[in-house]
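A.B. asks: make a model of this:
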Amino acid sequence: MMRVKKKITVGKIIVYSFLALAVLTALFPFYFMIVSATASQGEILNIPPNLFFSDKLFHNWEVLNQKIDIIRVLFNSLFITITYTCLTLILHSMAGFALTKYEFKGKKFIFLLILMTMMIPAQVLYVPLFELMNNMGWANSYQAVILPGLANAFGIFLMRQNMMAFPISLIEAARIDGCGEFGIFTRITLPNMKPALGALAIYMFMTQWNSFMWPLIILSTKDMYTFPVALAVLDGMAWKKDYGVIMLGTTIAVLPIALMFLFMQKHFVAGIMGGAIKE
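C.D. replies: Below is the predicted model:
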């Protein structure tokens, strides 16, 4: 028994040591990014590089604010991303509810068409979407960034798969009690879909927050830029790069995603697993 316990203990030590090394390896780039945000160009490019916090944080902040107006960029990104996320949660949950709890002709065919849109490259749609937004007078506006990507096939698929597990008997009982369809959806179905909604919220938030190509095409003035576009402007010419300023901007851009994932990671895992149901 003692030998078995020793083997188990040694095995655990090896596993935990490997996991600790993997965690450190994964987190080191983020640590270096945060440290570099407080350092000057020379300290970052030093060999070996500086691995401790420096005193250039406020200087980097002033330069960053002069180049891209960081408060305005932060507002643009938060407003576009939060609005987009809230609208997609409503739209995708309604679509998932309709595709699982209502019977109508062509339901499976419609769902198949929705899935087929996932095979269309986004780049194919940029030119017609730009012409449409421009003709409507929406170029360089918030709605031009938010509205075209609302109907996301993955979001509809995720909500449909999760709602398939919701018992139809509860819905029928609510109808017998006189509850309307909207009340059934908002008061009975959605409260039981919190894990799926949490997973979808994280996915959509990250998708819109990191979106680069479409905002770059449709937004033409600096006061409308989102973080990915603004950071691309920061990059500039090779001999004009200030890596301390770039790292500070990147740190600010990464922070909202990291915080959201930390607070909602349980819902994310539960929602993804909930979508693994077979029809």
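
A.B. asks: use CA for all of it now, contacts and neighbours both
C.D. replies: Noted.

A.B. asks: quick one: contacts for residue 2?
C.D. replies: Neighbour list for residue 2: empty [criterion: Cα atoms under 8 Å, 6 or more residues apart in numbering].

A.B. asks: distance of it relative to residue 11?
C.D. replies: Separation of residue 2 from residue 11 (Cα to Cα, to the nearest Å): 14 Å.

A.B. asks: what's the answer for residue 233, then?
C.D. replies: To residue 11, residue 233 is 50 Å away according to Cα to Cα.

A.B. asks: more neighbours: these two, which one.
C.D. replies: Set residue 233 next to residue 11 and count neighbours by other Cα atoms under 10 Å: residue 233 wins out with 15 against 12.

A.B. asks: alongside the first, I'd like the structure of this one:
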Amino acid sequence: MAAVALAPRSRPRRSPLRRVGPWLFFVAMLAVALLVLLPIIIIVFTAFKPVAEVNAFPPSLLPTDWTLDNFTRIFNELPFGRLILNSFVFAGGVTLCALVFDSLAAYVLARVDFRGSRILLLVIVASLMIPFQATLIPIYQLVADFGWVNTFWGLIIPRAADAFGIFFLRQFFLSLPRDLDNAARIDGASEFRIFRSIVLPNAVPALLTLGIYTFVNNWNDLLWPLVFTTEQEMGTITSGLTLLTGPSGIIPYGVMMAGSLIAVVPLAIMFLFVQRRFIESVASTGLK
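C.D. replies: Alright, predicted model coming up:
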């Protein structure tokens, strides 16, 4: 029987749309990234503009005469070094306290069975629905009664624990297998030993996420330092920038942009430092 020669099947040709599709997607993502980064780009370029170019109309994006005068003025017109230190103490202190107290409360609600735990959780979640401004005046009265106005105690202690952090960590702790807890209890480990040696090492991704969120939120906060500090030496970067005024009440936007750029640098460095540790902890969760 003679073999029938089969003609090779031609490969289906890709449509022009499928070939152009990846490039269109790349251009769209690049446009979105530039749109998101546009405020930061404006801050960077404005910080290096002289006063005449900052106030010029129509405005230009790139400065024609690059200058460092705005960075010099920010340190001459404000105790900016002290403001940076205050911001680190305030945001860092709140972050450390929140991680300790939120994780302890979340562990009890997630891993310890006791009567009334669900009611307590509902109360904590319900407190998230109360506007922050509604509790600001009562908290200020308590802080004033303790004599903590214009002190780090008054800035940090009222924010030492957070309902969102407790709920967030509780949900993460629930995802951890209880077999580890039960095995440790059989060996005679206490609840605090289980919390410290088993739960926390496996909750590093959640702790880093909550730590970054808390630090950035307090670092950028404006209303809280304005209310609880009346002395310039106890202010933070955000509250200090509001004190910048030029002749006739004109705001020196170049100086303000220089201060804002300096305020962003620690956050960028912290993110780059924590990012690698965050990825490693996610990959190793449950293996310790």
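
A.B. asks: now do the helices in the stretch 1-150 of the first structure.
C.D. replies: Along the stretch 1-150 of the first structure, counting by DSSP state H, counting those that start in this stretch, helices occupy 2-36, 41-45, 57-68, 70-101, 107-116, 122-135, 142-146.

A.B. asks: in the second structure, what range does the fifth one match?
C.D. replies: Okay, so that is helix 107-116 of the first structure. On the second structure, the counterpart of helix 107-116 of the first structure by TM-score structural alignment is residues 117-126.

A.B. asks: the second one too?
C.D. replies: Residues 51-55 of the second structure are where helix 41-45 of the first structure aligns, taking TM-score structural alignment as the criterion.

A.B. asks: just the buried residues of the matching stretch, please?
C.D. replies: 51, 53, 54 (16 or more other Cα atoms under 10 Å).

A.B. asks: likewise for stretch 81-90 of the second structure?
C.D. replies: For stretch 81-90 of the second structure, a neighbour-count test (16+ other Cα under 10 Å) marks 82, 83, 84, 86, 87, 88, 89, 90 as buried.

A.B. asks: make JSON lines from those and add distance to residue 167 of the second structure to it.
C.D. replies: As requested, those are exported to JSON lines (distance: Cα to Cα, whole Å):
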{"residue": "82", "distance to residue 167 of the second structure": "35"}
{"residue": "83", "distance to residue 167 of the second structure": "32"}
{"residue": "84", "distance to residue 167 of the second structure": "31"}
{"residue": "86", "distance to residue 167 of the second structure": "29"}
{"residue": "87", "distance to residue 167 of the second structure": "26"}
{"residue": "88", "distance to residue 167 of the second structure": "26"}
{"residue": "89", "distance to residue 167 of the second structure": "25"}
{"residue": "90", "distance to residue 167 of the second structure": "23"}
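
A.B. asks: wait, which of these is closest to residue 272 of the second structure?
C.D. replies: Lowest distance from residue 272 of the second structure to the buried residues of stretch 81-90 of the second structure (Cα to Cα) belongs to residue 88, with 17.3 Å.

A.B. asks: what's the burial count for whichever residue in the second structure pairs up with residue 155 of the first structure?
C.D. replies: Using TM-score structural alignment, the equivalent of residue 155 of the first structure in the second structure is residue 165. By the criterion of other Cα under 10 Å, residue 165 of the second structure has 23 neighbours.

A.B. asks: quick check: residue 165 of the second structure vs residue 93 of the second structure, distance?
C.D. replies: Residue 165 of the second structure sits 15 Å away from residue 93 of the second structure, going by Cα to Cα.

A.B. asks: same question for residue 214 of the second structure.
C.D. replies: Applying Cα to Cα, the value for residue 214 of the second structure to residue 93 of the second structure is 10 Å.

A.B. asks: before we move on, what about residue 141 of the second structure?
C.D. replies: As judged by Cα to Cα, residue 141 of the second structure and residue 93 of the second structure stand 22 Å apart.

A.B. asks: show me which of these two is the more surrounded one.
C.D. replies: The neighbour count for residue 141 of the second structure versus residue 93, taken as other Cα under 10 Å, is higher for residue 93 (20 against 12).

A.B. asks: tell me the counterpart of residue 100 of the second structure in the first structure.
C.D. replies: Residue pairing (TM-score structural alignment): residue 100 of the second structure is matched to residue 90 of the first structure.

A.B. asks: other residues contacting the match of helix 41-45 of the first structure?
C.D. replies: Contacts for stretch 51-55 of the second structure (Cα under 8 Å, 6+ apart): 46, 59, 60, 63, 252, 253, 254.

A.B. asks: one more time with 10 Å
C.D. replies: Applying Cα atoms under 10 Å, 6 or more residues apart in numbering, the set of residues contacting stretch 51-55 of the second structure from outside is 45-49, 59-65, 67, 69-70, 252-255.

A.B. asks: same question for stretch 174-189 of the second structure.
C.D. replies: Around stretch 174-189 of the second structure, the neighbours that count as contacts under Cα under 10 Å, 6+ apart are 106-107, 109-111, 190-191, 193-195, 197-199, 202-203, 285-286.

A.B. asks: list the contacts of the nearest residue to residue 107 of the second structure once chain neighbours are set aside.
C.D. replies: If the residues on either side of it in the chain are set aside, residue 107 of the second structure comes closest to residue 170, at 6.4 Å by Cα to Cα, 6 or more residues apart in numbering. Contacts of residue 170 of the second structure were listed using Cα under 10 Å, 6+ apart, and they are 102-111, 121, 164, 206.
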